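> What shape does this take:
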Amino acid sequence: MADFDTIRAGRVGTGALAIDEGLRAHMNKVYGLMSVGMVLTAAAAWALGGLTVTDTPTAYQIGATRYLTDVGYALYASPLKWVIMFLPLIMVFAFGAMINRISAAGAQLFFYTFAAAMGVSISWIFAVFTGVSIVQTFLITAIAFAGLSLWGYTTKKDISGWGSFLIMGVIGLLLASIVNIFLASSAMHFAISALGVLIFAGLTAYDTQKIKTTYIEHAQHGDQEWLAKSAIMGALNLYLDFINMFMFLLQFMGNRE
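Coordinates of the predicted model:
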């Protein structure tokens, strides 16, 4: 009997060790995918940002010595701006609808395509804010994100109850942002930015814990295709948390040209 208990305890210990090692590899993959997505977004935004603003006089003046190029006008002032603005949102909903029908490799390619599209969508920040303030805000966001994600991963507190509240907050932010496109209220803009920082800070911790608990719940099934897709979806969620927190912080901290 004692030998049986010893064998059973050994198997439980081995299983726990396997999950622990698998979880570490899973989280590394999540953060790795997210990092590649961030690089693609930054590269697309920076490259396009350099093509949209010039100090050579054109018909599209946006500052004392700053002008939009023809590319900049097409992206930020023509009707095409609505496509650029809402394309990432449409892609997110499409990704969620098709994730179960495509392969892990297809999902990863879609994620990278989405990250590049997001870079195009936010390239306007280089026409509005100074490069120094963009870099400073990015670094502050990275530090805050790392701390929040680490807390979400290590805390023993169950924060799964935050989910419904935070998601409702995101929906409210989205609707308020669309309304404020037409109202152009500075007070409403400030309120949206403040709430946005708080909501996506909470989502960073929530999503990190959810990625961890979801892996632990499903790891023993050994479905590698599912685990690969789960890592991609986790990377997408954390990527969106980072990008949104960065954009809302930029409204507070960014120095405008």
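> Could you use CA atoms for every contact and neighbour count after this?
Noted.
> List the buried residues for stretch 157-176?
166, 169-170, 173 (16 or more other Cα atoms under 10 Å).
> From those residues, which land in helices?
In helices, defined here by DSSP state H, the members of the buried residues of stretch 157-176 are 166, 169-170, 173.
> List just the nearest of those to residue 226.
Nearest to residue 226 out of these is residue 166 (Cα to Cα; 25.7 Å).
> Name the nearest residue to the closest one, sequence neighbours excluded.
What sits nearest to residue 166 in space, not counting adjacent residues and going by Cα to Cα, 6 or more residues apart in numbering, is residue 199, at 6.1 Å.
> Next, the structure of the following sequence, for comparison with the previous one:
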Amino acid sequence: MPYNDSVASRVGARAEVVNAFMRGVYFWMSLGLLVTGGVAWYVAHSEAVLSLFVTPQGGISGLFIGLIIAEFLLVIALSAAISRISATAATAMFMVYSALNGVTISFIFLIYTQASIVSTFLICAAMFGAMSLYGLMTKKDLTSMGSFMFMGLIGIIIAMVVNIFLQSTVLDMVVSVIGVIVFTGLTAYDTQQLRVMGETVPEGDATAVRRGTIIGALRLYLDFINLFLMLLRLFGDRR
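Coordinates of the predicted model:
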């Protein structure tokens, strides 16, 4: 085989590996979103289940707070152990996290109208798709943008904690606007990073590929969910 043909063949094979890797990422991310949406809808429409998370006085129960903490710990555990656990365990942890997240965001169905939830989801999907496509296709290195967006994320977390005590509607609006910008940017950055991961994943190592697709799905899932919630806070119609 001529040298040029051999090189072209290897490049084509590598490109197919990257494409298959990204398809896996989007598949598991979409499945996670489907699980989250299904669980959220079920919890919001089940008085028996809701009673477990809401006190008779209308406050949040200790069980609900425990689930939020469990979610946080599960993300940390999955991210830290992804290179050591089996592909099956990584997949199970991601699915469990998606289900737990469905429980904790189920209250959006009680706060916002169903029509605004659907319309906001569609807007979020369009924005996410456009920025993820940009991250896949652009030749520009988005590392510096990713660092800037990460600093913005830290600022958002601090501001949200402060606003728990201040209860400022203005600060809430500012956080939501900045949040939309941050998670839109992180979508493009994370997608580019996952493309690079796909270019370096070992060929023929199914376990490594599955681990990579699961951690990649988690990153894009978090970008999507947070972008959706920020958009909902800005544009959602309250009941």
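> TM-score them against each other, please.
Superposed pair, TM-score by TM-score structural alignment, normalised by the length of structure 2: 0.92. Supporting alignment: 237 aligned residues with a Cα RMSD of 2.0 Å.
> JSON lines please, covering the buried residues of stretch 157-176 of structure 1 and showing distance to residue 108 of structure 1.
Listed next are the buried residues of stretch 157-176 of structure 1 as JSON lines, based on distance: Cα to Cα, whole Å:
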{"residue": "166", "distance to residue 108 of structure 1": "26"}
{"residue": "169", "distance to residue 108 of structure 1": "28"}
{"residue": "170", "distance to residue 108 of structure 1": "25"}
{"residue": "173", "distance to residue 108 of structure 1": "28"}
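> Average offset of stretch 25-41 of structure 1 relative to structure 2?
Taken over the aligned residues, the distance from stretch 25-41 of structure 1 to structure 2 averages 0.6 Å (mean Cα distance after the TM-score superposition for structure 1).
> which outside residues touch that stretch?
Residues from elsewhere that reach stretch 25-41 of structure 1, judged by Cα atoms under 8 Å, 6 or more residues apart in numbering: 111-112, 115-120, 212, 215, 227, 231-232, 234-236, 238-239.
> What residues in structure 2 pair up with it?
When structure 2 is aligned by TM-score structural alignment, the counterpart of stretch 25-41 of structure 1 is residues 20-36.
> can you check stretch 155-165 of structure 1 too?
Taken onto structure 2 by TM-score structural alignment, stretch 155-165 of structure 1 occupies residues 138-148 there.
> where along the stretch 1-150 of structure 1 do the strands fall?
53-54, 67-68 (DSSP state E, counting those that start in this stretch).
> Show me the one of those strands that comes nearest residue 195 of structure 1.
When the strands of the stretch 1-150 of structure 1 are compared by Cα to Cα, strand 53-54 sits nearest residue 195 of structure 1, at 30.7 Å.
> Please list the residues outside the closest one that contact it.
Here strand 53-54 of structure 1 makes contact (Cα under 8 Å, 6+ apart) with 66-69, 72, 127.
> what's the longest helix in structure 2?
Longest among the helix segments of structure 2 by residue count, using DSSP H, is helix 3-44.
> Pick out the residue closest to the middle of structure 1.
residue 240 (1.7 Å; Cα atoms, centre = their mean).
> Which residue of structure 2 sits opposite that residue in the alignment?
Using TM-score structural alignment, residue 240 of structure 1 lines up with residue 222 in structure 2.
> Enumerate the positions of the helix or strand that contains that match that are buried.
Using DSSP states H and E, residue 222 of structure 2 sits within helix 206-235. By 16+ other Cα under 10 Å, the buried positions in helix 206-235 of structure 2 come out as 208-234.
> about what we covered before: for the strands of the stretch 1-150 of structure 1, which one ends up most surrounded?
Highest mean neighbour count of those: strand 67-68, a mean of 23 (counted as mean count of other Cα atoms under 10 Å).
> tell me what it is packed against?
strand 53-54 (3 or more Cα pairs under 8 Å, 6 or more residues apart in numbering; DSSP states H and E).
> chain center to the match of stretch 25-41 of structure 1, what's the gap?
10 Å (Cα atoms, centre = their mean, to the nearest Å).
> Not counting sequence-adjacent ones, nearest residue to residue 14 of structure 2?
residue 199 (7.0 Å).
> Return the residue of structure 1 aligned against the one you found.
In structure 1, residue 199 of structure 2 lines up with residue 216, judged by TM-score structural alignment.
> Its match reaches residue 23, doesn't it?
Yes - counting by Cα atoms under 8 Å, residue 216 of structure 1 does reach residue 23; the two are 7.3 Å apart.
> Comparing those two, which shows the higher neighbour count?
Taking neighbours as other Cα atoms under 10 Å, residue 216 of structure 1 and residue 23 compare with residue 23 leading, 18 against 15.
> Next, the contact list for that one, please.
By Cα under 8 Å, 6+ apart, residue 23 of structure 1 lies in contact with 212, 215-216.
> same question, residue 55 of structure 2
With Cα under 8 Å, 6+ apart, residue 55 of structure 2 has these contacts: residue 61.
> can you check residue 122 of structure 2 too?
Under the criterion of Cα under 8 Å, 6+ apart, residue 122 of structure 2 has no neighbours.
> let's go with 10 Å and repeat that
Taking Cα atoms under 10 Å, 6 or more residues apart in numbering as the criterion, residue 122 of structure 2 is in contact with 116, 128, 228.
> contacting residues around the nearest residue to residue 48 of structure 1 once chain neighbours are set aside?
Computed as Cα to Cα, 6+ apart, the closest residue to residue 48 of structure 1 that is not its neighbour in sequence is residue 123, at 6.2 Å. Applying Cα under 10 Å, 6+ apart to residue 123 of structure 1 gives the contacts 41-52, 72, 75-76, 117.
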